[in-house]
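Visitor: after the sequence you'll find the predicted model.
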Amino acid sequence: MEEITVLDEAQCWNLLSESVMGRLALSVDGEPEIFPINAYAHDGKILFRTGEGTKLSEIAVNGRVAFETDGFTSKIGWSVVAKGRARILTSTHEIMDADQLPLKPWVPTLKMNYVEIDVEEISGRRFKFGAEPDRYPV
């Protein structure tokens, strides 16, 4: 196994679909912000729930976002980054469909809003951990 392996789209989606937590990156008042979220990925989309606040208001203004998730063991790690356009679900039909998905808040707070990211670009890498090579070989 190479130290760094670029993952193909199918591998990225497989890892993304098995992941339940990641980080949402967006721009708040022109400044980058990152928020931890639990999410559900399927059919080329990532869905998450949120309450009223910064994430929701910024997505309403600028829907361009990135989502990153990763995982690791003691020997390997991986990271997947998905970029796309987020939109707040508003139709009754979409919300009812989203309510059927296995996406529940992790903390005991109301998260009444569903946000869907339509993924336009996805990339990922797998890393093999090991000791740093000798910087000054003899």
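Guide: That came in fine, so what should we check first?

Visitor: all contacts plus neighbour counts: C-alpha atoms, from now on.
Guide: OK.

Visitor: helices or strands up against the biggest helix by length in the chain?
Guide: Secondary structure of the chain per DSSP state H: the longest helix is helix 9-18. Counting contacts by 3 or more CA pairs under 8 Å, 6 or more residues apart in numbering; DSSP states H and E, helix 9-18 packs against strand 31-42, strand 76-88, strand 113-128.

Visitor: comparison target, given below:
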Amino acid sequence: MAYVENDAITVMSDEEAWDLLGREPIGRLATTIGDDIEMFPVNYVLDGQSVVFRTAQGSKLFELTVNSRVAFEVDSYGDQGGWSIVVHGDAEVLEDPDEIAAVEQLPLRPWVPTIKTTYVRIRPNYLSGRRFHFGDEPEAWHL
């Protein structure tokens, strides 16, 4: 059940967050190695309650093999408000032939003309979602 932090921010239920995640095509993957944090835009699909994307050889794939802990963020907004959802979890490169065959049936195609033969699944540990209602800034409290 969603609750209101204040008049401008509403915390989503997990069910609402998963529903909204399934509606957007692009998210941002955050990876870390040591003190370095990287962000990568990726197109993705949901497979149940996991996030699946394709990638090629490169820094994104390398970073996932060094540290599988990731965050994945998806946002949307309009004139009146917006929302933001962050999935925190572990990314794994899919290697099982049966699992790869199953995800190849998902509607996941590269957006740019590159060869991306590696599938990655983010298995969530938890997610957080918030809705934002836009409006004028309230008057500041004076002490």
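Guide: Here it is on my side, so go on. Nothing here was measured: the structure is a model prediction, and the numbers come from that model.

Visitor: would you report the TM-score computed for these chains?
Guide: After superposition, the two chains reach a TM-score (TM-score structural alignment, normalised by the length of structure 1) of 0.94; 137 aligned residues with a CA RMSD of 1.5 Å.

Visitor: if we can go back for a sec, now the angle between strand 76-88 and the helix or strand following the longest helix of structure 1, please.
Guide: Helices and strands here follow DSSP states H and E; after helix 9-18 of structure 1, the next one along the chain is strand 21-28. Angle of strand 21-28 of structure 1 versus strand 76-88, following axes from the mean of the first three to the mean of the last three CA atoms, to 10 degrees, is 50 degrees.

Visitor: how near is the residue in structure 2 that Glu52 of structure 1 lines up against to Glu137 of structure 2?
Guide: In structure 2, the residue matched to Glu52 of structure 1 (TM-score structural alignment) is Gln57. Going from Gln57 of structure 2 to Glu137 of structure 2 by CA to CA, to the nearest Å gives 46 Å.

Visitor: of these two, who's got more company?
Guide: It is Gln57, of Gln57 of structure 2 and Glu137, that has more neighbours when counted by other CA atoms under 10 Å, with 11 against 6.

Visitor: which residues does that one contact?
Guide: Lys116 (CA atoms under 8 Å, 6 or more residues apart in numbering).

Visitor: quick check, it in a helix?
Guide: No. Looking at Gln57 of structure 2 with DSSP: H, G, I helix; E, B strand; the rest coil, it is coil, so not inside a helix.

Visitor: from Arg123 of structure 2, how far out is it?
Guide: Look at Gln57 of structure 2 and Arg123 of structure 2: by CA to CA, they are 21 Å apart.

Visitor: likewise for Ser68 of structure 2?
Guide: Applying CA to CA, the value for Ser68 of structure 2 to Arg123 of structure 2 is 10 Å.

Visitor: got it, and Asn43 of structure 2?
Guide: Per CA to CA, Asn43 of structure 2 is found 16 Å from Arg123 of structure 2.

Visitor: same check on Trp111 of structure 2?
Guide: On the measure of CA to CA, Trp111 of structure 2 and Arg123 of structure 2 end up 23 Å apart.

Visitor: more neighbours, these two?
Guide: Taking neighbours as other CA under 10 Å, Trp111 of structure 2 and Arg123 compare with Arg123 leading, 18 against 8.

Visitor: map the more buried one across to structure 1 for me.
Guide: In structure 1, Arg123 of structure 2 lands on Asp118 (TM-score structural alignment).
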